[in-house]
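A.B. asks: next input, structure requested:
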Amino acid sequence: MHAMILGAGYSGKAIATNLQPHVSQISGTTRTADKADPLAKNGIKPFIFNGEELNDTLRETFASVTHLIQSIGPNDAGDPLLRLIGNAPMQSLMPKLEWVSYLSTVGVYGDHGGEWVDEGTACRPVSVRSVQRVAAEDAWMAQAKTSGLPLSILRLSGIYGPGRNAFRNLENGTARRLVKKDQVFNRIRVEDIGAACAFLFARKADGIFNVTDSEPCPPQDVVTYAARLMGLEPPPEQDFETAELSAMARSFYGENKRVSNRRIQHMGFEFRYPEYRMSLVQMWDDKVWQG
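C.D. replies: Okay, here's the model as predicted:
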């Protein structure tokens, strides 16, 4: 079996680590040649894909791909791969393809006033990027139907893990404790993304799955807990309404919801890091937080 990860970045590398025991080859794309060596060191055969065109080498590699994981985000023009395929079935590019996974975001649900949402909840995206994600999900579902392929859509919450976490933010002075009344977020440890993708891969699962932790909470609580583990005084709390924020940063706080992960758990998947406290303790105690 040959797995291809389009956009083999932070999450893609974790997925590759979990897929390695199950496949004979893992390929992955990156936009620039300078990022190829890190992929190779992670057991991923690197290819360059700028999102605009497919070179001959990549097309030749696609001919043997059996499992596709698409991690590249859409833009105003849509999903980069589907835009290049057009109305043709996926087999026109990957004749041996058996299963597709699309990495999306819980942002597609939009704002639900802090209420719980699950895979059956209607999408009502707020931000431009979430509107684009909904369109990309719809396009992939249409493509999967055309191609007769099972499709797993993984809706991910805020991604963190070794190298990307509250410890690093405290270390470099960028950590903030923004307080907005009743605001909560979910998050997901990157290793759990890799494990969940491998779980769905093994079952050729079809459907939408929330890949997120089990304990949505106010974001400032995570910073406070990380500071306590480091023996530091946490940064002062700031009122969200008066804080200086970029438009993108402020837009994140326009979506307030609690995301349920019960569907994938009912299938038998167990999250290794279901809540942030045990996850932060593990990173700190095992000295892996710096990445």
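
A.B. asks: going forward, measure contacts between C-alpha atoms and count neighbours the same way
C.D. replies: OK.

A.B. asks: how much space separates the closest residue to residue 236 other than its chain neighbours from residue 237?
C.D. replies: Nearest residue to residue 236, sequence neighbours excluded (Cα to Cα, 6 or more residues apart in numbering): residue 177, at 6.5 Å. Counting by Cα to Cα, to the nearest Å, the gap from residue 177 to residue 237 is 5 Å.

A.B. asks: same question, residue 275
C.D. replies: Distance from residue 275 to residue 237, by Cα to Cα: 22 Å.

A.B. asks: compare the two (neighbour count), which wins?
C.D. replies: Neighbour count, other Cα atoms under 10 Å: between residue 275 and residue 237, residue 275 has more, with 19 against 12.

A.B. asks: let me see the contact set for the more buried one.
C.D. replies: Counting by Cα atoms under 8 Å, 6 or more residues apart in numbering, residue 275 touches 213-215.

A.B. asks: to compare against the first, here's the next sequence to fold:
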Amino acid sequence: MDICHVPGRFPVSTLRFGHVPQNPGLPRSQTSPYWPYVAAAGGSRSETDPSGPTYRNRMFFLGMGFVAQFFAQELKNQGWVVSGTCTSILKKNELGEMGFDMYLFDANEPELVILLPSTLEIMKYHTHVVVSIPPVVGIGDPVLQHKELLRSSLTDGGNLQWLCYLSSTSVYGDCGGAWVDEDYPTSPASELANLRLIAEKRWLSLGDDLGLSTQIFRLGGIYGPGRRRVYNIVDDDPAPREEVFAYASDLIEKKWPGRIKQSASQSESLIGKGSRRGKKRVSNARMKKELGVRLLHPSYRSGLQSIINHMEEAL
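C.D. replies: Take a look at the predicted model:
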């Protein structure tokens, strides 16, 4: 992904990979009575204080998982200040060493829910928020369990301008192989997919209540080493999961013969798990037209080949 312009009510909300924003604009509250990044000794303000001349855009990730970490690193390389949450001390320390301001939070753990108010106090002084926490069967969206607390906390001052929820193309269900765009009727075929759709609506509603520019990004399959504004985030080459796995296996076998020792039954089991997503070909036309996105890897073939090349360099 090369360029992602986020439209909405706030003209400063422009994200460009490989480009540092020169004029990030002014936050809604330049002189907040509380700023979580004030240095402890002497109370002097940090270089990223929003009331100072060196103020930079700030991104907060609720859930610093695989996708969020990639996005976070790209933004950090551009000069953004990036913070987020994780669910373990080990992960917090690991991400902290990478230069991210991390906060421990797990909405499913009662002993950690008490940390939510302080997390929200920190989060609201960021300019952008990405929600990357999946729903849980029997619970729904873990963070939205505390929707009223979210609403009341984030309404009180702060700099928040833009909210994004990372969803899944599973909300479309089985479409019989048809091309699917953002206007295609949703018909989730599993409980998790249905919970995704419910979460989408609730995050959009919360964004409206808070007066934020709010987007939903529906992600297709994620691979890698280790009429609201809804967008399908997929490449140009829709393919069934078994085809992607077969291509990846072929690349590995050619590069490192004998490396794959997985049995045929194990392969069939792994491929079979993808069938629950349903058959469809998801269109990314709106993403490219409205967000101005240029894909670095338009097909899973070039994406997987790039991964193999980088693995080779690391060995």
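
A.B. asks: need the TM-score between these chains.
C.D. replies: Scored against TM-score structural alignment, normalised by the length of structure 1, the superposed chains reach a TM-score of 0.74; 245 aligned residues with a Cα RMSD of 3.0 Å.

A.B. asks: if we can go back for a sec, could the contacts of residue 275 of structure 1 be laid out in TSV, adding neighbour count?
C.D. replies: Below are these laid out as TSV (neighbours: other Cα atoms under 10 Å):
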residue	neighbour count
213	24
214	19
215	18
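
A.B. asks: residue 284 is in contact with residue 229 of structure 1, correct?
C.D. replies: Yes - counting by Cα atoms under 8 Å, residue 229 of structure 1 does reach residue 284; the two are 7.5 Å apart.

A.B. asks: those two - which one has more neighbours?
C.D. replies: It is residue 284, of residue 229 of structure 1 and residue 284, that has more neighbours when counted by other Cα under 10 Å, with 17 against 14.

A.B. asks: before we move on, what SS does that one have?
C.D. replies: helix (DSSP: H, G, I helix; E, B strand; the rest coil).

A.B. asks: likewise residue 246 of structure 2?
C.D. replies: helix.

A.B. asks: that one maps to what in structure 1?
C.D. replies: For residue 246 of structure 2, the aligned residue in structure 1 is residue 224 (criterion: TM-score structural alignment).

A.B. asks: quick one: the helices in structure 2, in order.
C.D. replies: For structure 2, the helices defined by DSSP state H occupy 66-78, 89-97, 110-113, 116-123, 147-155, 191-210, 241-255, 264-272, 285-291, 300-314.

A.B. asks: just the residues contacting the fourth one, thanks.
C.D. replies: If you take Cα under 8 Å, 6+ apart as the criterion, helix 116-123 of structure 2 is touched by 35-36, 60, 103, 105, 107, 129, 149-150, 153-154.

A.B. asks: out of those residues, what pair is the most spread apart?
C.D. replies: 35 and 107 (23.8 Å; Cα to Cα).

A.B. asks: if we can go back for a sec, and of the helices of structure 2, who's closest to residue 178 of structure 2?
C.D. replies: Residue 178 of structure 2 sits nearest to helix 285-291 of all those, at 14.9 Å, using Cα to Cα.

A.B. asks: who are the packing partners of the closest one?
C.D. replies: With contacts defined as 3 or more Cα pairs under 8 Å, 6 or more residues apart in numbering; DSSP states H and E, helix 285-291 of structure 2 has these neighbours: strand 3-5, strand 230-233.

A.B. asks: any idea which of the ones you listed is most buried?
C.D. replies: Mean neighbours per residue, mean count of other Cα atoms under 10 Å, is largest over those for strand 230-233, with a mean of 23.

A.B. asks: residue 263 of structure 1 matches what in structure 2?
C.D. replies: The equivalent of residue 263 of structure 1 in structure 2 is residue 286 (alignment by TM-score structural alignment).

A.B. asks: quick check: that match vs residue 235 of structure 2, distance?
C.D. replies: For residue 286 of structure 2 relative to residue 235 of structure 2 (Cα to Cα), the value is 12 Å.

A.B. asks: now stretch 95-110 of structure 1: which residue numbers in structure 2?
C.D. replies: With TM-score structural alignment applied, stretch 95-110 of structure 1 matches the range 158-173 in structure 2.

A.B. asks: residue range for stretch 132-142 of structure 1 in structure 2?
C.D. replies: Against structure 2, stretch 132-142 of structure 1 falls on residues 195-205 (TM-score structural alignment).

A.B. asks: that'll do, ta.
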